[in-house]
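Chemist: I'd like to go over a predicted model; first the sequence, then the structure.
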Amino acid sequence: MDSAKPEALNLELNFSEQFGETASQTEQTAALAAVAVTSDDNERSASLLAMALGGDGDDVWEGTDAPEYYSGGLGNDDLDGEGGNDSLYGNSGNDTLDGGDGDDYLSGYTGMDSIEGDSGDDTIYGGGGADSLEGDEGNDLISGGTGNDSIEGDEGNDSLYGNSGHDSVEGGDGDDYISGYTGNDTLVGGAGDDMIVGGSGNDEIITNSGDDTVYGGSDDDFINAFSGNNLLNGGTGDDTISGGDGDDSIYGNSGDDVLDGRGGADYMSGYSGDDVLRAGGGDTLSGGSGADSFLFEIVYADSTSVITDFEAGVDDIQFYGDEYTVYQGDALSQAVQVGDDVVITRQVYDAFEGAGATLELILEDTQLDDLSSSDFMDGLFYY
């Protein structure tokens, strides 16, 4: 193992491109500390503190509070920048890089690397291999590169890119931008108002607190939101999308999608395809083209839901509860024409809890004469 703590050395460095100066050379070496180059007019200066270029072995380098440039070379290297705005390159091998304090640039290149930015606004590139990348504090930019990477932004407003491979990306605190790009990725928003883009592949996308924006992209995605008022768009493919406790806007887009509003007053649109839209009460549903199923869960709370485009004889409406749910009459017998709309009012009762509720469903721009009993179903449970 090669271990180096940079000492003060004299080394030729050509800064002519930016500073028009060249320092004198006295010996060839791999490390440099405390060299300053200043232009003739004293208006521009550069300080390069601690430069180290690794060889074939496993290098261990620890920096100082000054800026460092470390390049590990071959081998499994351990590079720690400590303080300052550092540039650390693992290069070949399975490397461990820690930027420490400051705004650092960290690159693993090839191999299965472990990289942590620590505090500061860091830029991290995993490169090839299955890398573990963590931004920690600050507003970080992290790109996994190729391979199946694990990426965590942690604190701050981070920009996280899985790129190719089957990646796991978690935003943590802050308002983050998360992109899976290609591959079957797992993307988690964390706290804050996040924007998450799945890209291609069958992605699993999970939001937590905050008002999040999600676009699944192509292929068959699973999107699950928790709290917050979220905008969820499945993109192409057969997607499964669940809203949270807030007032969500959910779009299936193309494909045969399953949309579940859960809590809150949600808007759901299946768009094209044969979609399933599941409402918890107080929701507005639009099936779009295709043979769609509208499901209404009995939650024993008074509510009014709206279907904007029900097509009799093509779509169907299902009410479901559990084995203790008692319906008063069938749905069609409790439907009336009100202007251009059909209003269905259903009384339901929980025989176990002794609780009841009134469910109102409005079918916009629908004629009662076009409806039949085959358009409705009462059932137990839905999975």
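Modeler: Cool, the structure landed.

Chemist: only C-alpha atoms for contact and neighbour calcs from this point on.
Modeler: Fine.

Chemist: Which elements pack onto the helix or strand where residue 232 lies?
Modeler: Secondary structure here is read from DSSP states H and E; on that basis residue 232 sits in strand 231-233. For strand 231-233, the contact count by 3 or more CA pairs under 8 Å, 6 or more residues apart in numbering; DSSP states H and E identifies strand 213-215, strand 249-251 as packing neighbours.

Chemist: for the ones you listed, which one sits closest to residue 160?
Modeler: When the helices and strands packed on strand 231-233 are ranked by distance to residue 160, counting by CA to CA, first place goes to strand 213-215 at 14.3 Å.

Chemist: Downstream of that closest one, the next helix or strand is which one?
Modeler: The element immediately downstream of strand 213-215 (helix or strand, assigned by DSSP H and E) is strand 222-224.

Chemist: Got another one to weigh against that:
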Amino acid sequence: MLFKDMGIIAPLLKAIHKKGYEECTDIQMRSIPIILKGNDLIGCAQTGTGKTAAFGIPLLQLLGLEGVRQIEPRALILVPTRELAIQIGEALKDFSDVLSIRQLVIYGGVSQQKQVEVLRKGVDVIIATPGRLLDLYRQGHVNLKKINKLVLDEADNMLDMGFVHDIRKLLKAIPSGRQSLMFSATMPTQIRKLANEIMKSPVEINVSPVSSTVDKISQTVYFVEKKEKVALLTKFLNLEKDLQTLIFMRTKHGADKLAKDLSKKGLQVLCIHGNKSQNARQRALNSFKNREVDVLLATDIAARGIDISELPRVINFDLPEDSETYVHRIGRTGRAGKVGKALSFCSTEEKPLLLKIQKLIGFQLKVG
């Protein structure tokens, strides 16, 4: 279905067209009409399906039609990581600008001064990580009493990262009569429980279940012992030096060590994980997106803000403990109809993890 057939107002349609979008993704086609009607919604969809526009476009349209301009924010989008907050802010900026809707991205790891200054001038939409927003609320810098639209994006990851208590505290400060939207790649019991607590008769939609993997991604596993992984990785990186590659690591320490090992071999790489400062992480992401550096090492949480439409290759240096994480990882490539490669290194001790992954996705990976 085309965006022009979705009941979207002219200014937003013009902005959508300017971005080169004409046809809705499945999650957008199914979510937008429900949100525009004012219903609560639970959307189960994996990374790369167009979730941001699915909730962002109708949310901004509803705010624009309200025609109310005040100091206090009217919509709140909560996300698990700073990178994702920045990504959503960038994705929605062109849409909010055409409606003169003021938005602010709030996250920790940086000085709060600039965020407080913008809040004093007034904003309509806040995109935030729970911890920093709760800090600002407790200090009296932000009033949440006028919030009438709430979005919880990547809800499963927020629970995994321990944000549930901060979220519950923030919910107490937000009016109960709001419209609530929840998007999550998986729907564990804790998410279902939270949804039942905070939502009113939500409509539930399921798109691209987590067990699915994009057909255009070639998936290959290489059986290699742990001590030989660096040599194999170096071989692949040297064979195709200009091929942009995202490498997933299980731990922060492992990512740092691998970065040093590759640098010693003359390869230029960048590394991001939770121990890096926000500025360092953002610089690394920007360098990778701008093709200043073609190899980026990342842990799963740090990689949440990476959204590159034509990323050609993902390498799992370590297999993830959680099978569903494998699907999220390789979903970083093969986007927007492009082909992609997903290579996985599997040591003897990781074979049980591989079996779980193959059971989840429903087929065996090609052996390289």
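Modeler: Great, that's in hand. Because the structure is a prediction, the values reported are computed rather than measured.

Chemist: TM value for the aligned chains?
Modeler: The TM-score (TM-score structural alignment, normalised by the length of the second structure) is 0.19; 115 aligned residues with a CA RMSD of 6.4 Å.

Chemist: if we can go back for a sec, out of the helices and strands packed on strand 231-233 of the first structure, nearest to residue 343 of the first structure?
Modeler: With CA to CA as the criterion, residue 343 of the first structure lies closest to strand 249-251 of these, at 23.6 Å.

Chemist: before we move on, back to that, can you put the helices and strands packed on strand 231-233 of the first structure in CSV and add mean neighbour count and distance to residue 80 of the first structure?
Modeler: Below are these laid out as CSV (neighbours: other CA atoms under 10 Å; distance: least, CA to CA, whole Å):
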stretch, mean neighbour count, distance to residue 80 of the first structure
strand 213-215, 22, 36
strand 249-251, 22, 45
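
Chemist: would a markdown table of these with distance to residue 363 of the first structure be doable?
Modeler: Converted to a markdown table, those look like this (distance: least, CA to CA, whole Å):
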| stretch | distance to residue 363 of the first structure |
| --- | --- |
| strand 213-215 | 29 |
| strand 249-251 | 19 |
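
Chemist: Residue 105 of the first structure: which of those strands is closest?
Modeler: For these, the distance to residue 105 of the first structure is smallest for strand 213-215, at 28.8 Å, taking CA to CA.

Chemist: Give me the helices and strands touching the closest one, please.
Modeler: Contacts defined by 3+ CA pairs under 8 Å, 6+ apart place strand 213-215 of the first structure against strand 195-197, strand 231-233.

Chemist: how about the helices and strands packed on strand 231-233 of the first structure, which one is nearest residue 116 of the first structure?
Modeler: Across these, the minimum distance to residue 116 of the first structure, taken as CA to CA, is reached by strand 213-215, at 26.7 Å.

Chemist: want to try JSON lines for the helices and strands packed on strand 213-215 of the first structure, with distance to residue 242 of the first structure and mean neighbour count as columns?
Modeler: Conversion of those to JSON lines gives the following (distance: least, CA to CA, whole Å; neighbours: other CA atoms under 10 Å):
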{"stretch": "strand 195-197", "distance to residue 242 of the first structure": "15", "mean neighbour count": "22"}
{"stretch": "strand 231-233", "distance to residue 242 of the first structure": "9", "mean neighbour count": "23"}
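
Chemist: Tabulate the ones you listed (TSV), appending distance to residue 326 of the first structure.
Modeler: TSV is the format used below for those (distance: least, CA to CA, whole Å):
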stretch	distance to residue 326 of the first structure
strand 195-197	42
strand 231-233	34
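
Chemist: about what we covered before: buried residues in the helix or strand following the strand holding residue 232 of the first structure?
Modeler: Tracing the chain C-terminally past strand 231-233 of the first structure and defining elements by DSSP H and E, one meets strand 240-242 next. For strand 240-242 of the first structure, the neighbour count (16 or more other CA atoms under 10 Å) marks 240, 241, 242 as buried.

Chemist: from the residues you listed, which single one is nearest residue 142 of the first structure?
Modeler: Of all the buried residues of strand 240-242 of the first structure, the one with the least separation from residue 142 of the first structure (CA to CA) is residue 241, at 27.0 Å.

Chemist: So the closest one sits against residue 259, correct?
Modeler: Yes. Counting by CA atoms under 8 Å, a contact exists between residue 241 of the first structure and residue 259, whose distance comes to 4.9 Å.

Chemist: Is residue 151 of the second structure in a helix, a strand, or coil?
Modeler: With DSSP: H, G, I helix; E, B strand; the rest coil as the basis, the three-state label of residue 151 of the second structure is strand.
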